[in-house]
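K.L.:
Here is a sequence together with a model predicted from it:
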Amino acid sequence: MQLDHNQLRELITLLGESDIQELKLEGDDFRLELRRNLPAAQPQVVMQAAAPAVAAPVLPSTPSPAPPTAPAVRGDLVEITAPMVATFYRSPAPGEPSFVELGARIAVGQTVCILEAMKLMNELESEVSGEVVEILVENGTPVEFGQALMRVKPG
């Protein structure tokens, strides 16, 4: 599958006219991710191809309110944040064990929670390995883009 600049512009225009918040498209030699409702300072379209990555601006969207403020963070901790507005779930289904617990060791790529957006269940994978020292969100709670979900002590 090939995607030229005109098709990319048309796709961005269609996205701007719809209520789709996130779109991922993969071809044989590229991966395209479009996201809306990012803070105003960070509009982005990321396209990775066999050649160097190409970035283009996204149509402006209504800025979302700032995520709820969390208490001061220790400098030695890394936050796992919500990449979208969604509902946070700690386990894959009601009655099943949580993906992670306080004190658990996690690895890069390990699923730490599910974020439900528009009836789609999105597994959130950790980008850091270490020990979970704080879980900041209650199960079934709505979360905002960029909101801290967990804090991890790398290692």
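P.N.:
Sure thing, it's come through. Predicted model only: the values in this text are computed from it and were never measured. Residues are numbered from 1 along each chain as shown.
K.L.:
switch to C-alpha atoms for all contacts and neighbour counts from now on
P.N.:
Noted.
K.L.:
now the helices: where do they sit in this protein?
P.N.:
Under the criterion DSSP state H, the chain carries helices at the ranges 5-17.
K.L.:
How are the strands of it distributed by residue range?
P.N.:
With DSSP state E applied, the chain shows strands at 22-26, 30-35, 45-49, 54-55, 78-81, 86-89, 105-106, 111-117, 120-125, 130-135, 141-143, 148-154, listed in chain order.
K.L.:
Distance to residue 95 for the ones you listed - can I get that in TSV?
P.N.:
Shown next, in TSV, are the strands of the chain (distance: least, C-alpha to C-alpha, whole Å):
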stretch	distance to residue 95
strand 22-26	29
strand 30-35	32
strand 45-49	38
strand 54-55	43
strand 78-81	24
strand 86-89	12
strand 105-106	22
strand 111-117	14
strand 120-125	17
strand 130-135	19
strand 141-143	17
strand 148-154	21
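K.L.:
and the comparison structure, right after this:
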Amino acid sequence: MDIKEIQSLIKFVAKSGASEVKLETDDIKITIRTGSLTGNSEPTYVHTMPMAQPAVQAPAAVPVAAEAAAPAAPATEAEDDKYITIKSPIIGTFYRKPSPDKPVFVEVGQTIGTGDVLCVIEAMKLFNDIESEVSGKIVKILVDDSSPVEFDQPLFLVDPS
């Protein structure tokens, strides 16, 4: 596993919202921990197991990526207080479209009503429509299409006014 693969794994874990991921192969063992919402970030550790050829060591580059993501969270929290957050009711994979050849359910700036389908979350090969419980205007979509989501993870910001 080279440094670029490790960096892309760190980015994927950060986007997924998972708090900890462990990956172990014959020659390398990686534990990635993301910071909490309070801004306290824990370092990411890369442990290399002995092997015939020297492995690429990247502990210096890993904490930089974790520190770069942490300062942005407190600034956006203050701005987002006036909005209603729609959260994921289940664990699964988030999809913005009902199928690849169809248009997305909602866009930023679109007005929604109670009961409108906002997205689909696939869990155990079942596709679950996620309906809005509020009326308002979509301000921000917080999750990328085809990304894994956790229970209670914020998906959308809605301006109720």
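P.N.:
Here it is on my side, so go on. Here the structure is a predicted model, which is why all the values come from computation and not from measurement.
K.L.:
sorry, back to before: can you tell me which of the strands of the first structure is nearest to residue 69 of the first structure?
P.N.:
For the strands of the first structure, distance to residue 69 of the first structure was read as C-alpha to C-alpha. The smallest value, 8.8 Å, belongs to strand 148-154.
K.L.:
Onto which residues of the second structure does the closest one map?
P.N.:
When strand 148-154 of the first structure is aligned against the second structure using TM-score structural alignment, it corresponds to residues 154-160.
K.L.:
excluding its backbone neighbours, what's nearest the residue nearest the centre of the first structure?
P.N.:
For the first structure, the residue whose C-alpha lies nearest the mean C-alpha position (C-alpha atoms, centre = their mean) is residue 83; its distance is 2.2 Å. Spatial nearest neighbour of residue 83 of the first structure, chain neighbours left out: residue 145 (5.4 Å); criterion: C-alpha to C-alpha, 6 or more residues apart in numbering.
K.L.:
and the gap between that neighbour and residue 49 of the first structure?
P.N.:
Taken as C-alpha to C-alpha, to the nearest Å, the spacing of residue 145 of the first structure relative to residue 49 of the first structure amounts to 27 Å.
K.L.:
try residue 74 of the first structure
P.N.:
For residue 74 of the first structure, the distance to residue 49 of the first structure under the criterion C-alpha to C-alpha works out to 37 Å.
K.L.:
who's more crowded, these two?
P.N.:
In terms of neighbours (other C-alpha atoms under 10 Å), residue 49 is the more surrounded of residue 74 of the first structure and residue 49; the figures are 15 against 9.
K.L.:
So what does that one match up with in the second structure?
P.N.:
The alignment leaves residue 49 of the first structure without a partner in the second structure, by TM-score structural alignment.
K.L.:
Then residue 88 of the first structure?
P.N.:
By TM-score structural alignment, residue 88 of the first structure lines up with residue 94 in the second structure.
K.L.:
and that match, how far is that from residue 128 of the second structure?
P.N.:
Relative to residue 128 of the second structure, residue 94 of the second structure is positioned 10 Å away (C-alpha to C-alpha).
K.L.:
Now do the contacts for the match of residue 88 of the first structure.
P.N.:
Contacts were defined as C-alpha atoms under 8 Å, 6 or more residues apart in numbering; by that measure residue 94 of the second structure touches 119-122, 143-149.
K.L.:
If burial is judged by neighbour count, which of the residues you listed pass?
P.N.:
Listed as buried from the contacts of residue 94 of the second structure are 119-122, 143, 147-149; burial here means 16 or more other C-alpha atoms under 10 Å.
K.L.:
which ones are touching residue 122 of the first structure?
P.N.:
Residue 122 of the first structure is in contact with 114-116, counting by C-alpha under 8 Å, 6+ apart.
K.L.:
What lines up with it in the second structure?
P.N.:
Aligned against the second structure - with TM-score structural alignment as the criterion - residue 122 of the first structure pairs with residue 128.
K.L.:
Was I right to think residue 30 of the second structure contacts residue 46?
P.N.:
Yes - checked against C-alpha atoms under 8 Å, the pair residue 30 of the second structure and residue 46 is within contact range at 4.8 Å.
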